[in-house]
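Participant: Okay, structure incoming, though there's no sequence with it:
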């Protein structure tokens, strides 16, 4: 499957510049807010006022990817989100309490459902094709990709818009912080979308070779064995991989999974990471996939993302390994077109 276009809204200026920084930014806050672009270029100003942040981020990422792919309307839309529209959910629940469950306006409730972003993108594009949203916690993005691959392999459509988005509100940040989820990691948010196709477009960035997920592995060895099997299933050996990208976030317990894979399978390879740029959230792997595709397209590994080793001179295959909360493990293999 070809990635013909990408779009990303993140704590970096990715929606404006479309590339990685040359040096890692120094954040002075544990909470990383998305650097939002000027939405008026894609959304009518009257509609912007009624949209929550995650909807606007999702629409912007979708429009950016479609523009790069040179497509005005995709033949399907598939998204993934773990939290959905938290801001609208908070507004609705707050009004329920303050107004004693009386005289509630339905708008906030309607826009609080998890499939609102995919639905809003379809409405703006007048796309009446297949539309689906996965709400599978740390697997939401990966399952959106797997569904996209399945749809394209059926041969009924030639392109599809896939992506993931999640937002962080004051309420959710305070609640999640109580569980010490951000004791070592930055809290993040963002949206990333990809135009996938069976045909190579004029601006094709990379090829999506495969996606695999593993839930609650019993040991480090099980993850390592699963990665070896995943690579073999796609006619790829450990030596064929030029760069490994992991979801390190600074948490010692969580990073131990990455260290084992790096030392056991890829001890000679350079390793990059991405969550110090976008923060930790269930669908952060969408940002990681965006970063991996840009690295392949530019054939350059920015010093801002290189964790160890030397940047390879040629980048043909990139393995992205990530886990969320040490329970949802996933592997994504990308290659040069």
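Facilitator: Now that the structure is in, tell me what you want to look at. Given the structure is predicted, the values throughout are model-derived calculations rather than measurements.
Participant: going forward, measure contacts between C-alpha atoms and count neighbours the same way
Facilitator: OK.
Participant: Longest helix in this protein, by number of residues?
Facilitator: Secondary structure of the chain per DSSP state H: the longest helix is helix 53-69.
Participant: tell me the angle whichever helix or strand comes after it makes with helix 53-69.
Facilitator: Where DSSP states H and E defines the elements, the next helix or strand beyond helix 53-69 is strand 76-80. Calculated by axes from the mean of the first three to the mean of the last three Cα atoms, to 10 degrees, strand 76-80 forms an angle of 130 degrees with helix 53-69.
Participant: quick one, strands of the stretch 51-200 of the chain?
Facilitator: With DSSP state E, counting those that start in this stretch as the criterion, the stretch 51-200 of the chain has strands at 76-80, 130-134, 159-166, 190-197.
Participant: For the first one, name the packing helices and strands.
Facilitator: In other words, strand 76-80. When contacts are defined as 3 or more Cα pairs under 8 Å, 6 or more residues apart in numbering; DSSP states H and E, strand 76-80 sits against helix 116-125, strand 130-134, helix 140-153, strand 159-166.
Participant: for the longest one, packing partners?
Facilitator: Packed against helix 140-153 by the contact rule (3+ Cα pairs under 8 Å, 6+ apart) you find strand 76-80, strand 130-134, strand 159-166, strand 206-215.
Participant: Can you check what angle separates the first one from strand 159-166?
Facilitator: Yep, that's strand 76-80 we're talking about. Here strand 76-80 runs at an angle of 20 degrees relative to strand 159-166 (the same axes, to 10 degrees).
Participant: what's the answer for the longest one, then?
Facilitator: For the pair strand 206-215 and strand 159-166, the angle between their directions (the same axes, to 10 degrees) equals 50 degrees.
Participant: List the buried residues of strand 206-215.
Facilitator: For strand 206-215, a neighbour-count test (16 or more other Cα atoms under 10 Å) marks 206-214 as buried.
Participant: nearest to residue 307, of those residues?
Facilitator: Set against residue 307, the nearest of the buried residues of strand 206-215 by Cα to Cα is residue 206 (22.3 Å).
Participant: Please report how far that closest one lies from residue 53.
Facilitator: Distance from residue 206 to residue 53, counting by Cα to Cα, to the nearest Å: 29 Å.
Participant: Check it against this one:
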């Protein structure tokens, strides 16, 4: 079942150009800031399978935790990349704001916890980053202190475009599928489909992450895709399967320029290939669909029972 020929895709002129080398320092600082806020959500939100309670979500302004419970009330934290403030909104209307500007991670950490304290929100997090090789605690990180507002905003706009198209792709699956959400550990926007079958226990091995975390995340057979602002060039789109079926790496995928990266165990497509194509939406959808089919076909998924046509389902609206 393919949809890449449907007329729902459109050329978009708002895919920003942002070379990794031009915002390395800002990216590394922002990554730590995102981890601090993500860990606050992790500490407060009830557990959901595959850690789906911890990601952030793309908004018309930036990235948000969405509503977080605090006893009988709720609060929300949002990175606003339009005004360049971190806002903390408490149920009832009270707000605190932290400027997004060049400052050490240690200062950002203290300011965020201080703002939460002013709102009466008590929270304790493990003050160390995960899924990176650094073991410097947030309170001792005085080195990462860069913030280029233009680069941060362009990164958010990359997420807006990628998330929009990934949302179209997500709508074509009626089986278990994750939201399109931003995992602050690896700093990637992801969406994951599941076959419905359990998976062999994951071996773990992610830097500064307990193996039991990966076991929960990969408890069931899946096909995952996403956008990561890493690697080289302007970042990349990726797609992988767990467990990887026999024949998955050799399965043909689209578009031209996509390839299998053995060291990462995934197909990749440079962001620049999508951005510069005549129809970015169609180019990315071709990658998402064909790499999913690589997993579903070689993994013998029940495609008839898992896939659906969102245009047909929405015809009666």
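Facilitator: Nice, thanks for sending it over. Being a predicted model, the structure only gives us computed values, none of them experimental.
Participant: Would you mind reporting the TM-score between them?
Facilitator: The TM-score (TM-score structural alignment, normalised by the length of structure 2) is 0.26; 147 aligned residues with a Cα RMSD of 6.9 Å.
Participant: returning to that earlier point: reformat the buried residues of strand 206-215 of structure 1 as TSV; add distance to residue 125 of structure 1.
Facilitator: Shown next, in TSV, are these (distance: Cα to Cα, whole Å):
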residue	distance to residue 125 of structure 1
206	25
207	25
208	25
209	28
210	28
211	28
212	30
213	31
214	35
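Participant: just to revisit the earlier point, which of the helices and strands packed on strand 76-80 of structure 1 is buried the deepest?
Facilitator: strand 159-166 (a mean of 30; mean count of other Cα atoms under 10 Å).
Participant: could you give the angle of it to helix 140-153?
Facilitator: Going by the same axes, to 10 degrees, strand 159-166 of structure 1 makes 170 degrees with helix 140-153.
Participant: which one of the helices and strands packed on strand 76-80 of structure 1 lies closest to residue 3 of structure 1?
Facilitator: Taking Cα to Cα, strand 159-166 is the member of those nearest to residue 3 of structure 1, at 9.6 Å.
Participant: helices or strands up against that closest one?
Facilitator: helix 53-69, strand 76-80, helix 140-153, strand 190-197, helix 285-298.
Participant: just so I have it, where are all the strands in the stretch 201-317 of structure 2?
Facilitator: With DSSP E, counting those that start in this stretch as the criterion, the stretch 201-317 of structure 2 has strands spanning 220-228, 236-242, 259-261, 266-270.
Participant: hang on, the earlier thing: mind checking which of the helices and strands packed on helix 140-153 of structure 1 is nearest residue 292 of structure 1?
Facilitator: Per Cα to Cα, nearest to residue 292 of structure 1 of these: strand 206-215, 8.9 Å.
Participant: Check which element follows that closest one along the chain.
Facilitator: By DSSP H and E, the next helix or strand past strand 206-215 of structure 1 is helix 220-233.
Participant: Is it correct that residue 289 of structure 2 is in contact with residue 168?
Facilitator: No - Residue 289 of structure 2 is not in contact with residue 168 according to Cα atoms under 8 Å; the separation is 10.7 Å.
Participant: the more surrounded of those two?
Facilitator: residue 289 (21 against 15; other Cα atoms under 10 Å).
Participant: how far away is that one from residue 313 of structure 2?
Facilitator: Distance, residue 289 of structure 2 to residue 313 of structure 2, using Cα to Cα: 19 Å.
Participant: any idea which of the helices and strands packed on strand 159-166 of structure 1 is most buried?
Facilitator: Most buried of these, by mean neighbour count (mean count of other Cα under 10 Å): strand 190-197, with a mean of 31.
Participant: what angle do that one and helix 53-69 make?
Facilitator: 30 degrees.
Participant: doesn't residue 32 make contact with residue 108 of structure 2?
Facilitator: No - applying Cα under 8 Å as the test, residue 108 of structure 2 and residue 32 come out as separate, 9.5 Å apart.
Participant: hey, where'd the helices end up in structure 2?
Facilitator: So, for structure 2 - with DSSP H - the helices run 24-44, 105-118, 149-170, 211-217, 271-275, 280-298, 303-306, 310-313.
Participant: for the first one, packing partners?
Facilitator: The reference is to helix 24-44 of structure 2. If you count contacts as 3+ Cα pairs under 8 Å, 6+ apart, helix 24-44 of structure 2 packs onto strand 68-70, helix 105-118, helix 149-170.
Participant: biggest strand in structure 2 by residues?
Facilitator: Assignment by DSSP state E gives strand 188-198 as the longest strand of structure 2.
Participant: And the helices and strands packed on helix 24-44 of structure 2: which comes nearest residue 195 of structure 2?
Facilitator: Closest among these, once you apply Cα to Cα, is helix 149-170, at 14.0 Å.
Participant: list the buried ones in that closest one?
Facilitator: For helix 149-170 of structure 2, the neighbour count (16+ other Cα under 10 Å) marks 149, 151-163, 165-166, 169-170 as buried.
Participant: sorry, back to before: looking at the helices and strands packed on strand 159-166 of structure 1, which is nearest to residue 91 of structure 1?
Facilitator: Of all those, it is helix 53-69 that lies closest to residue 91 of structure 1, at 12.9 Å by Cα to Cα.
Participant: angle of that closest one against helix 116-125?
Facilitator: Inter-element angle recorded for helix 53-69 of structure 1 and helix 116-125: 50 degrees (by the same axes, to 10 degrees).
Participant: Please name every helix or strand in contact with helix 53-69 of structure 1.
Facilitator: By 3+ Cα pairs under 8 Å, 6+ apart, helix 53-69 of structure 1 packs against strand 2-9, helix 14-17, helix 116-125, strand 159-166, strand 190-197.
Participant: by contact count, what packs against the third one?
Facilitator: Other elements packing on helix 116-125 of structure 1 under the criterion 3+ Cα pairs under 8 Å, 6+ apart are helix 53-69, strand 76-80, strand 130-134.
Participant: Go through the ones you listed and name the closest to residue 322 of structure 1.
Facilitator: Closest of these to residue 322 of structure 1 is strand 76-80, at 15.9 Å (criterion: Cα to Cα).
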